[in-house]
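> My questions are about this predicted structure, shown below with the sequence.
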Amino acid sequence: MSKGPWRTKPDPTVKGMPGGVPFIIGNEAAERFSFYGMRSILVVFMTQYLIDAAGNDATLTDESAKGVFHLFVAAAYLTPMMGAIVADVLFGKYWTILTISLLYCLGHGLLALMDVGPHIEAWDMEPFLYSGLFFIALGAGGIKPCVSAHVGDQFGSGNKHLMTQVFNWFYFSINVGAAASQALTPWLLQKFGPWLAFGLPGALMALATFVFWLGRHRFIHVPPSGLKFFKETFSPAGVRALLNLSPLFLLFVPMFWAIFDQTGSAWVIQADQMNRDFGIVWLPSSIQAVNPVMILLGIPLFTYVVYPFMGRFFEPTPLRKIGIGLFLTAGSFAVSALIQEPIDAKQSSIAETVYADISTELRDPALAPSDTAQLATVARTTLGIAEKHLDPSVLTSALGADVGSFSSLIDEDRYRGLLPAESEARALQETGAANLRDAFATGAGAEWTDERFAEFGLTHWTAARATPDDVLITVISPAAIASLLGQLGSAEDPDLASAVKVARTVWLGSDGKSDEARIVAYLDEMPSIFWQFVAYFILTSAEILVSIVCLEFAYSQSPRKMKSFVMGVYFLGVSLGNVFVSGVNFVLERLKGEDGTNPLEGANYYWFFTIAMAAVAVIYVFWSQTYKGETFIQGEGDDDADVVHAEAEAEGTEKP
């Protein structure tokens, strides 16, 4: 029954819940919180927060950030194969999970510590970022194939009827952890900065590891099988199953995940350009939280409504479900492309407007033509049309402004720019008045007039131009925009203060007013974040049809001893999809022209992936017609079959 201090087989006389189950469920919920919380803010962090030891901007372009993000996700799904082999051949599931979890904690610790370096001018953020992501990918992937199998190990013939109930709770806790972390972590990043946004997931991972260790004497510890694993895995039937399933794993699954995992990259960047005032004002990265919520609601809906409805017209076989899901995946990215079309048009329009204002109304006779061109570049940059940075040297050259009293800091939204003196910027942050702290580079004539912030020495401004040649540039907060609308004769709308997120820069002509009104009107017309919710609904439906059904189908088409290995191969497909997205974005970064654009700029990027997904879906239709697999019906006494059945009954709601 047991060897040494551990029990190696469940007691068949036990009828109730295994004692180790609560420790596994608690561990998994905390681990998923840590992974999805950290993952949800990666792109925002890399494009808006990354600095070097001296506090200088080191942020990545959108393309580079997407490339790094998907390379990390690819690594996280490449390592499950390694984890499965280590657990089954060498150390067993318990020691594999515990040991690799410590590396997981190390990765989170490095991410939390990277924010300390610039404060003491000791180290750059980037080395800590990449090393932290390496250890997290190793940890998250290494334990992934072991945990659910470890759950199944806890059950014997006396209580196997409870396995479905446990897997339901297991997967429910995973999705709740993912939703909570994706809602909370972006807010922590905005409010407190990277140290807490990355530190809390790290603390949860440490807690998860500790909880798992506490259950060591309650677990069933199934010993590793040694080299017997390879003999059983690569039997003639096993090799035949892999060959049958290889197109599913190496083409169709990768393309699905190439689309799906961009909810954490491209869709976050797109959300930052949209009107996110929908019920609440959403943060760009917090919108990802709707996916696990939709999964929890969608699974019973599909089980009891959608699938029976399909059955009225055709038999909803696994292959047909997967095919429908692939076409829905293409449809979700088509919605994203349609969202991006008006965003591109508005950005192009405002860029032309700003350039026209600079070249006519705001042209300073003292500036050389090259300086005027620099000024236009800065305008497009700070409007989020190209790079997202203000360069103090360019402003000094173009404006002739005295920037000696300004500090180059990171604002509350981690949007980098020229700021007032540090004490003033901190006061603005403490009042909660600005998601972007006010930034000013002026001639001699700017003055503060708004009495609401007078006690902090920070008031709204008016442009009192000392000479006709003075030019004022400012990055203003949403609160300041609302105040300005009031000065222009519009009713002050407090909701507008939190809704305006795109207008980073305002150029003032001699009247000091016209450009602000034009920019606010531009923001008012941006697409509502509601349409991204529509895209999420379509993509979540596709996830239920593809990811969940695909896993169940692969299990049924594989021999008993290949269960863990098949899971690892499936995760390899997820990795390949992310490698593809990463490669596309790194190539686009290298293909950028002098104007900072690439061949797949804006909506073209979404249309590219939409067409690729649709093409793969069409190929799948023909492949599915020719598929001749082999269904393996496991025996009643087959422990692995009991686990597979329980996971299927639980509807496979784990997020890969």
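Everything's here; your move.
> all contacts plus neighbour counts: C-alpha atoms, from now on.
Will do.
> list the contacts for Tyr104?
By Cα atoms under 8 Å, 6 or more residues apart in numbering, the contact list for Tyr104 reads Phe135, Ile136, Ala137, Leu138, Gly139, Ala140, Met205.
> Quick check: nearest residue in space to the fifth one, chain neighbours excluded?
With sequence-adjacent residues excluded and distances taken as Cα to Cα, 6 or more residues apart in numbering, Gly139 is closest to Tyr104, at 4.4 Å.
> How about the last one?
Among residues not flanking Met205 along the chain, Glu31 sits closest, at 5.2 Å (Cα to Cα, 6+ apart).
> Could you double-check that that neighbour sits in contact with Leu204?
Yes: under the criterion of Cα atoms under 8 Å, Glu31 makes contact with Leu204 at 6.8 Å.
> who's more crowded, these two?
Glu31 (28 against 21; other Cα atoms under 10 Å).
> Just confirm the more buried one is within a helix.
Yes: assignment of Glu31 by DSSP: H, G, I helix; E, B strand; the rest coil places it within a helix.
> Enumerate every residue touching it.
Applying Cα under 8 Å, 6+ apart, the residues near Glu31 are Leu204, Met205, Ala208.
> From Pro223, how far off is it?
24 Å (Cα to Cα, to the nearest Å).
> can you check Met125 too?
Distance from Met125 to Pro223, by Cα to Cα: 42 Å.
> same deal with Val211?
For Val211, the distance to Pro223 - Cα to Cα - is 21 Å.
> Am I right that Gly67 is in a helix?
Yes: under three-state DSSP, Gly67 sits within a helix.
> ok, and the closest residue to it other than its chain neighbours, which helix or strand is that part of?
The shortest distance from Gly67 to any non-neighbouring residue, by Cα to Cα, 6+ apart, is to Ser582 (4.0 Å). Assigned by DSSP states H and E, Ser582 belongs to helix 563-590.
> packing partners for that helix?
helix 62-78, helix 80-85, helix 125-153, helix 253-260, helix 549-556 (3 or more Cα pairs under 8 Å, 6 or more residues apart in numbering; DSSP states H and E).
> residues in contact with the residue nearest the centre of the chain?
Centroid-nearest residue in the chain: Gly264, 2.4 Å away (criterion: Cα atoms, centre = their mean). Residues in contact with Gly264, defined by Cα under 8 Å, 6+ apart, are Arg39, Ser40, Val43, Ser285, Gln288.
> here's the one I want to compare it with:
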Amino acid sequence: MSFDSLEKEVREETPMALHKGEELHPDHPDDYLREGERWATEEDMSTLRRVSDRIPTAAFFVLLTEFCERFTYYGISAMFQNYVKNPYKAENSNPGAIDGGQQMATGLNNFFQFWCYLTPIFGAIIADQWLGKFKTILLFSFIYIIGDLVLTLTSIPASIRSGGALPGLIIAMITIGAGTGGVKANVSPMVAEQYGRYRPFVRTLKNGKQVVVDRELTVQSIFNWFYWSINVGGLSAIATTEIEANVDFWPAYLLPTLVFIICAFVFWLGRKKYVITKPTGSIVLKAYRVFSTGIRNYRAAKAENRLVLGEDGKPVNWINYAKPSLCADSGDISWSDKFVDELYMALRSCKIFLCYPVFWLCYGQMSNNMVSQSGQMNTGNVPNDIMQNLDPLCIIVLLPIFERFIYPAFRRCGLELRPVTRITCGFLVAAMAMAYAAILQHFIYITGPYYDMAGDDGNGFNHISAGIQVPGYILVGISEILASVTGLEYAFTKAPESMKSIVMSIFLFTNAGGSILAFCFNSISTNPHLVENFAIVSGLMGAFTVLFFVCFRHYDKRDAEETREKTIFEPASEKADFSEGRV
């Protein structure tokens, strides 16, 4: 089936068709009411409890797609550290294939993470300019499958023994990373786009109480469940590392490959249910022209002492000088004042991501140095790289608790945890996790029989239980719930409609920034320097937590005010009309 015929089958984004009992908003035809609902007033927003809406069926298809993709990603990447570091079928050693050592394993892991979170930039450009999100995800899924097949075929015993494992791994990493970029940049904004109600409305519950259904909370809920599906998929590493330890690498890689084939089929299966947004053209090229025009015109205005003043009496921002309404010669300008405003909104929202690379540096320790750390400890009858699955297990358990109990409890107390507050708390918990890992590594080094050489050159483990790692993984999981989920939510809600994939890909690119930072730590990502590694990462995260809060603490109040200004409420006098069947 061609992409053109696929496009005819999917439902493009249009005002929703009304069903029985539904009524459109008089000023906003994209919004509608179902029977038993009414538009919220300002009084409702201040007196009634705010809740999230039900998640649309189409969103569950996207959630299932993300589950399958993450099942594959984490299922294969969880084995990379052992696959590269250790020799194949060696006695008294963890499973391995390439025998490249700790530094090569950590370096390749960091490269893979960097590449996987660099490519979403290209995936977003392709989706926004040419294919749209649906077709981009489908196309890059096939590229992803090719990489999985290369990895599986080059991990068979004959290939490993003949030296094909390392080149096969590098080719697979590049191909899988490219596929990841097309999927990751578009699947997260697409899942939120399936919810098409924008204005707050009042719903009466079965117990007779009235609540305000709030889009902001619904999007937050969608991304919480989106992240939950990611971590359920991440549990695949339990199965693949067990197969790796007890059978071999090739069947461990084959399982995620088969699951991703199912992933592509499931995503295609929901094609008639999706809300599909059309590609909007070359945002990147147009943005470059806006920037250059704005800077050029601003410099000229400043030199000629003719700066434009805003409503507050202060000179307007430099980007405003790219607006056609302020340009003396706007003949070759192909954008509107609205596009410039949207671009400024996107830039302002992206500033909040500047501290995220340090957070991802902390998170990356979990898949490389903390795996090696567990290899220096007594793990009993389980493989050392299974320990990292404590993180997704923690998220699966705790995320619904945060969603259903902790966040609503704060709202009821009038202390709503808005995005910057949640991100700050997440950064702080990440710093605590790395501090805990540093302290634990110190105790590993002072415990015999191998001390600071445990796990190297065929050495066994020190006599200390790997169960002591559990609190560190729990802290990492909590930090993800607070910082990573909120970052996804913020990237979607603050990005203009025409730039959601680009802004989301910029947020994902911060993960690549974390991988670049990790390369700087490569020389101390080995024995006997792991205490320093964890301690420096912890201190860096603590410093950036303070910097983040100082720079962005006012964003919560500003964003709440902007959201309220954009929201259209019905006059309170119209509330009585609803009981008579009028809205």
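Ah, there it is. Predicted, not measured: the structure shown is a model, and the values here were computed from it.
> Please name every helix or strand in contact with the helix ranked longest in the first structure.
When the first structure is scanned for its longest helix (criterion: DSSP state H), the result is helix 318-359. If contacts are counted by 3+ Cα pairs under 8 Å, 6+ apart, helix 318-359 of the first structure sits against helix 253-260, helix 369-382, helix 514-524, helix 530-543, helix 549-556, helix 603-626.
> Okay, now stretch 73-91 of the first structure: how far is its last residue from its first?
OK, stretch 73-91 of the first structure end separation, Cα to Cα: 26 Å.
> distance between it and the chain's centre?
How far stretch 73-91 of the first structure lies from its chain's middle: 23 Å, per Cα atoms, centre = their mean, to the nearest Å.
> re the thing from before, pick the one among the contacts of Glu31 of the first structure closest to Tyr94 of the first structure.
Set against Tyr94 of the first structure, the nearest of the contacts of Glu31 of the first structure by Cα to Cα is Ala208 (13.5 Å).
> just checking, what residue in the second structure corresponds to that closest one?
Using TM-score structural alignment, the equivalent of Ala208 of the first structure in the second structure is Cys263.
> Please verify my assumption that its match contacts Cys68.
Yes: contact criterion Cα under 8 Å: Cys263 of the second structure and Cys68 qualify, at 5.1 Å.
> more crowded one of these two?
Per other Cα under 10 Å, whichever of Cys263 of the second structure and Cys68 has more neighbours is Cys68, with 28 against 25.
> what's the burial count for Ser393 of the first structure?
11.
> corresponding residue for the residue nearest to the centre of the first structure in the second structure?
Aligned by TM-score structural alignment, Gly264 of the first structure pairs with Ser367 of the second structure.
> Now do its match against Ala346 of the second structure, distance only.
32 Å.
> How about Ile401 of the second structure?
Per Cα to Cα, Ile401 of the second structure is found 31 Å from Ala346 of the second structure.
> more crowded one of the two?
Ala346 (19 against 12).
> List the residues that contact that one.
Ala346 of the second structure neighbours (Cα under 8 Å, 6+ apart): Lys494, Ala495, Pro496, Met499, Val503.
> For the residues you listed, work out which two are farthest apart.
Lys494 and Met499 (9.8 Å).
> just checking, Pro194 of the first structure touches Gly109?
No: the criterion here is Cα under 8 Å, and Pro194 of the first structure misses it with Gly109 at 11.7 Å.
> picking that back up, and the contacts of Ala346 of the second structure, which is closest to Phe134 of the second structure?
Distance to Phe134 of the second structure across the contacts of Ala346 of the second structure (Cα to Cα) is lowest for Met499, with 15.6 Å.
> The closest one pairs with which position in the first structure?
Checking TM-score structural alignment: Met499 of the second structure goes with Met562.
> quick one: the helix or strand hosting Leu242 of the first structure to helix 563-590, angle?
For Leu242 of the first structure, the host element (DSSP H and E) is helix 236-247. Counting by axes from the mean of the first three to the mean of the last three Cα atoms, to 10 degrees, helix 236-247 of the first structure lies at 30 degrees to helix 563-590.
> Buried residues, helix 236-247 of the first structure. List them.
Gly238, Arg240, Ala241, Leu242, Asn244, Leu245, Ser246, Pro247 (16 or more other Cα atoms under 10 Å).
> Residue in the second structure paired with the second one?
Using TM-score structural alignment as the criterion, the counterpart of Arg240 of the first structure in the second structure is Tyr344.
> Tell me how far the closest residue to Gly163 of the second structure other than its chain neighbours lies from Ser162 of the second structure.
Sequence neighbours aside, Ile98 is the residue nearest to Gly163 of the second structure in space, at 8.0 Å (criterion: Cα to Cα, 6+ apart). Separation of Ile98 of the second structure from Ser162 of the second structure (Cα to Cα) stands at 11 Å.
> Looking at these two, which one has more neighbours?
Ile98 (21 against 9).
> quick one: the more buried one and Pro87 touch, right?
Yes: contact criterion Cα under 8 Å: Ile98 of the second structure and Pro87 qualify, at 5.8 Å.
> which of the residues in the helix or strand in which Ala480 of the first structure is found are buried?
In this structure, Ala480 of the first structure sits in helix 478-487 according to DSSP H and E. If you call a residue buried by 16+ other Cα under 10 Å, then helix 478-487 of the first structure has these buried ones: Pro478, Ala479, Ala480, Ile481, Ala482, Ser483, Leu484, Leu485.
> Closest to Asn168 of the first structure out of those residues?
When these are compared against Asn168 of the first structure (criterion: Cα to Cα), the nearest one is Pro478, at 44.4 Å.
> if you skip the residues just before and after it, what's nearest to the closest one?
Pro478 of the first structure sits nearest to Ala497 (Cα to Cα, 6+ apart), 4.2 Å away.
> Surely the one you found touches Ala482?
Yes: between Ala497 of the first structure and Ala482 a contact is recorded at 5.4 Å, counting by Cα under 8 Å.
> What residue in the second structure is paired with the residue nearest to Gly139 of the first structure?
Checking TM-score structural alignment: Tyr104 of the first structure goes with Tyr144.
> how big's the offset between whichever helix or strand its match is part of and the first structure?
In this structure, Tyr144 of the second structure sits in helix 132-153 according to DSSP H and E. For helix 132-153 of the second structure, the mean deviation from the first structure after alignment is 1.0 Å (mean Cα distance after the TM-score superposition for the first structure).
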